[in-house]
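A.B. asks: Need coordinates for the following:
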Amino acid sequence: MERALALLGAGEVVAIPTETVYGLAGDATNGEAVLRIFEAKGRPRFNPLIAHVATMAMAEQVAVFDRLARRLAAAFWPGPLTLVLPHRATSGIHPLVTAGLDTIALRMPKGFGAELIGRFGRPLAAPSANSSGRISPTTVEAVATDLGGRIKLVVNGGATSVGLESTIVKVENGRLHLLRPGGVPAADIEEVVGMALLRGAKSGIQAPGMMASHYAPNAAVRLNAAHVEPHEALLAFGPERVPGAGEVAAMLNLSPCGDLREAASNLFSHLRALDGSGAKTIAVEPIPVDGLGEAINDRLARAAAPRSGIDVVT
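C.D. replies: The predicted structure is shown next:
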């Protein structure tokens, strides 16, 4: 904690554990620190960052909350929900964080991240602690392998509990737009607010995680595989296997019993492990789209997308 606070105060970046994935944190009010996040990740400057806060008082200084946004915060914070809200011009957040938008993405994390932000006293910008577009890290080893040579500290918090990035919801004119499915299932949000989430967004990137190609291993990814070839690796789900599974180069099962929460927790670590098997293609068995399955399928679709690096899903 003390080492992390000293580095953040000096404008450096620190990889920290959260309940979702490991984040690459820097002072959201310090332009040099925010720039170091983009440089360490190789992240495009047009892709905004999430600002993380420790309290509602800190959040209210950064963004404008209406009654609907406060209801969501009360129900899901701290936790894996990010709210996209109107940005207060007096917040002190550096413009690089919002990528020129008049909105800001805010989240209140749990655990070490929350304590760190509380002691630091200012919001932290913290995208996932990995090279831009690649598999998000859920262990300290994954961070160290990818970014260890570019940053000065990786805080070891063990494996993350959720394993998927936060759900991102934009609150606008009394309506809720799902910009990215994630660790909070859409149905849970709809139950709290009593209204349906609107899918899709206006053109352009309005929040992190909206690039078409993202979360990608080096290997190609083949979705909804009805069979698997011997030279492929297999990302399995549930108790039953597709034809050819007994001959594959490597296989890992997201959840042998078909539990979507377990599958979400294992997704990125299993993708990373299969990517290291040497197989040129990872075949993925079908995964239900209900509950957390929506977020799992979203990540897999982006992992399988053509890798132009600039496409946006709307």
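
A.B. asks: can we go C-alpha only for contacts and neighbour counts from here?
C.D. replies: Noted.

A.B. asks: Give me the buried stretch members for the lengthiest helix in the chain, please.
C.D. replies: Criterion DSSP state H: the longest helix present in the chain is helix 260-275. For helix 260-275, burial by neighbour count (16 or more other C-alpha atoms under 10 Å) applies to 260-272, 274-275.

A.B. asks: Second input sequence below; structure requested for side-by-side comparison:
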Amino acid sequence: MARIIDITKNPDEAIAAALPLLEAGKPIAMPTETVYGLAADATNPAAVTAIYETKGRPRFNPLICHMADKAMAERYATFDPVSAQLADRFWPGPLTLILPLKEGSGIHPLATAGLETVGVRVPRGFSATLIKAFDRPLAAPSANTSGKISPTTAAHVDQDLGERIDLILDGGPAKVGLESTIVKVDGDVIRLLRPGGISADEIAAATGLEVVRHDGTNAEIEAPGMLVSHYAPGASMRLMADMLLPGEALLTFGGKRLPGIEYALGIFDLSPSGDLAEAAASLFGMMKDADATGAKTIAVTAIPSHGLGEAINDRLARAAAPRTPETTGQKHDDQ
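C.D. replies: Sure, this is the predicted structure:
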């Protein structure tokens, strides 16, 4: 059973409890502004292996390495001018940059899935303080069983992984609620590998460069969150619903109600006022709540696709994708 420490009340106790576990190569759950992460020493192969085993995550799927600040990131990865500009603009924050690894960086190949690049992020708040105290990057995918809904509270982590880890650091509900945006600078364009907490429009405005969306034709996994099926509840997902069927739960937006709503096992409005930031922060928690109703299907109304809506719709599409060995990555993991 995991020990849970409230970092808002006992930050020093939290760091004192976390550091020995990290030194011993054991993963812990830590809060970030995006979602809760399952964190372990990115330079220790046993620690990285423990992340994969705890999550049941395919080992070809790379992990984001979290740094205390840009200076720390520069010890491990090489920045081109545009990536440096993005780091200066959006760090600390929900942006991951895919960068070339420095030779002899010390980040273990298990964390990068053997790639010569690494996903790097500087989170806001307590997690950066913990990383600075540890003085090594923490590989930290979302603290949940692989492919399931990402956790935005310590309680979510405890319900899923509480029997498999020793420590959960509780920082309250995640403020952003969606994983980080992942980009890779490629010449004079920026490739968006995963939409997230910073919109493509913000990135384009900050750099003056075109942001090109990943079209799904490249089978190579370059970054987390690129599997077709991901973020999935136990129930199936039915998107763009215009009516509700008996026995379904409803995930809605902006106060929208559907014909057949009287059949709903539960009604969950991501943002009654139609605020996309509020919807992003609510998404994973409300997906869990809808799943807990016992509905076999969660019907989802249309969500605007601009700004953070792009990331919300990305997560919903992956949650609704067919769950096969090919789409979840388990086929690749077995090979």
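
A.B. asks: Tell me which other helices or strands the longest helix of structure 1 touches.
C.D. replies: Judged by 3 or more C-alpha pairs under 8 Å, 6 or more residues apart in numbering; DSSP states H and E, helix 260-275 of structure 1 is in contact with strand 233-236, strand 250-253, helix 293-304.

A.B. asks: Please tell me which residues of structure 2 it aligns onto.
C.D. replies: Mapping helix 260-275 of structure 1 onto structure 2 (TM-score structural alignment) gives residues 276-291.

A.B. asks: quick one: the matching stretch to structure 1 mean distance?
C.D. replies: Following the fit onto structure 1, the mean deviation recorded for stretch 276-291 of structure 2 is 0.3 Å by mean C-alpha distance after the TM-score superposition for structure 1.

A.B. asks: Other residues contacting that stretch?
C.D. replies: For stretch 276-291 of structure 2, the surrounding residues in contact (C-alpha atoms under 8 Å, 6 or more residues apart in numbering) are 149-152, 174-178, 233-235, 249-251, 253, 266-268, 270-271, 298, 307-309, 312.

A.B. asks: try 6 Å
C.D. replies: For stretch 276-291 of structure 2, the external contacting residues (C-alpha atoms under 6 Å, 6 or more residues apart in numbering) are 176-177, 249, 270-271.

A.B. asks: following the longest helix of structure 1, which helix or strand shows up next?
C.D. replies: strand 281-284 (DSSP states H and E).

A.B. asks: Alignment lookup: Ile151 of structure 1 to structure 2.
C.D. replies: Using TM-score structural alignment, Ile151 of structure 1 pairs with Ile165 in structure 2.

A.B. asks: neighbours around its match, how many?
C.D. replies: 20 (other C-alpha atoms under 10 Å).

A.B. asks: quick one: secondary structure of it?
C.D. replies: Under DSSP: H, G, I helix; E, B strand; the rest coil, Ile165 of structure 2 falls in the coil class.

A.B. asks: Could you identify the most distant pair in the contacts of stretch 276-291 of structure 2?
C.D. replies: Maximum pairwise distance among those (C-alpha to C-alpha): 24.1 Å, between Val176 and Ala249.

A.B. asks: Those two - which one has more neighbours?
C.D. replies: Ala249 (30 against 23).

A.B. asks: Structure 1: which residue goes with the more buried one?
C.D. replies: In structure 1, the residue matched to Ala249 of structure 2 (TM-score structural alignment) is Ala233.

A.B. asks: these two touch, right, its match and Ala249?
C.D. replies: Yes: counting by C-alpha atoms under 6 Å, Ala233 of structure 1 does reach Ala249; the two are 5.3 Å apart.

A.B. asks: State the number of residues packed around Ala292 of structure 2.
C.D. replies: 15.

A.B. asks: how much space between it and Ala249 of structure 2?
C.D. replies: From Ala292 of structure 2 across to Ala249 of structure 2, the span is 10 Å (C-alpha to C-alpha, to the nearest Å).

A.B. asks: give me the number of residues near Ser105 of structure 2?
C.D. replies: Neighbours of Ser105 of structure 2 (other C-alpha under 10 Å): 12.

A.B. asks: Quick check: closest non-adjacent residue to the equivalent of it over in structure 1.
C.D. replies: Structural alignment places Ser105 of structure 2 opposite Ser91 in structure 1 (criterion: TM-score structural alignment). Spatial nearest neighbour of Ser91 of structure 1, excluding adjacent residues (C-alpha to C-alpha, 6 or more residues apart in numbering): Val62 at 4.7 Å.
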